[in-house]
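> I'll drop the sequence and a predicted model, then ask my questions.
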Amino acid sequence: YLPEVRKELKICEAKSEKSSIYEPPEVELKDLPPHLEYAFLEGDDKLPVIIAKDLSVEEKTALITVLKSHKRAIA
């Protein structure tokens, strides 16, 4: 004997929201602890990320390059 299982599925319409890569939202940047800073993946004020402040210039450049190459996954 198997109990009868009743499942109801709701029909929902797919959302067609644009990615934040193409239309970055306006964000309010807050004060960070002294060991962190903001870096931006687009221009001087779009797609902010938080990185360690004590990275060398080369490390920051390398990190931002990697983040930019994967921004579709994180934006």
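Great, that's in hand. Bear in mind that the values here come from a model prediction, so they are computed numbers and not experimental data.

> okay, CA-based contacts and neighbour counts for the rest of this
OK.

> show me the contact partners of the top helix by length along the chain.
Looking across the chain with DSSP state H, the single longest helix is helix 57-69. Residues outside helix 57-69 that contact it (Cα atoms under 8 Å, 6 or more residues apart in numbering) are 39, 41.

> could you list the buried residues of it?
60, 64, 67-68 (16 or more other Cα atoms under 10 Å).

> and of those, the nearest to residue 36?
Of all the buried residues of helix 57-69, residue 36 sits closest to residue 60, with 12.1 Å by Cα to Cα.

> what's the spacing between the closest one and residue 41?
From residue 60 across to residue 41, the span is 12 Å (Cα to Cα, to the nearest Å).

> same question, residue 71
8 Å.

> residue 39: neighbouring residues, count only.
Neighbour count of residue 39, defined by other Cα atoms under 10 Å: 20.

> got another, please set it beside the one above:
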Amino acid sequence: MLSSVRFALSVLLVLLLSMSPAYAYIDPNAGGLLFQLLAPLFAAVLGGWLFLRRWISDLARRLWRRVLGRPEE
């Protein structure tokens, strides 16, 4: 059993350490594109949260009181 584990580990090590060419290219401005996509999305989510946070927290508080069986104030 030890020899089969040793063989599996050696095969895994050879596969991980073998060099192969990566036929890939990432555009230098790919980070800028990602930022242009994610920044407005993040701003919209944050703006929505700031706009609706009181309503969301009141709703969560009422639901939690209902779960606990306490009367609403």
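Yes, it's here. Everything quoted here is computed from the prediction, not taken from an experiment.

> any chance you could compute the TM-score here?
After superposition, the two chains reach a TM-score (TM-score structural alignment, normalised by the length of the second structure) of 0.31; 40 aligned residues with a Cα RMSD of 3.7 Å.

> and the longest helix along the second structure, what does it pack against?
Using DSSP H, we find that the single longest helix of the second structure is helix 30-68. Using 3 or more Cα pairs under 8 Å, 6 or more residues apart in numbering; DSSP states H and E, no helix or strand is in contact with helix 30-68 of the second structure.

> buried residues, it. List them.
Buried, per 16+ other Cα under 10 Å, within helix 30-68 of the second structure: residue 62.

> please state the offset of it from the chain centre?
Helix 30-68 of the second structure sits 16 Å away from the centroid of its parent chain (Cα atoms, centre = their mean, to the nearest Å).

> check stretch 58-71 of the second structure too.
30 Å.

> again with stretch 6-22 of the second structure
On Cα atoms, centre = their mean, the centre of stretch 6-22 of the second structure falls 29 Å from the chain's centre.

> got the buried residues for it?
Per 16+ other Cα under 10 Å, stretch 6-22 of the second structure contains no buried residues.

> pull the residues that contact it.
Contacts of stretch 6-22 of the second structure (Cα under 8 Å, 6+ apart): none.

> quick check: the gap between residue 17 of the second structure and residue 50 of the second structure.
Counting by Cα to Cα - residue 17 of the second structure and residue 50 of the second structure are separated by 49 Å.

> cool, residue 68 of the second structure as well?
27 Å.

> next one: residue 31 of the second structure
Residue 31 of the second structure is 27 Å from residue 50 of the second structure, where distance means Cα to Cα.

> same thing with residue 16 of the second structure?
In this view, residue 16 of the second structure and residue 50 of the second structure are 47 Å apart by Cα to Cα.
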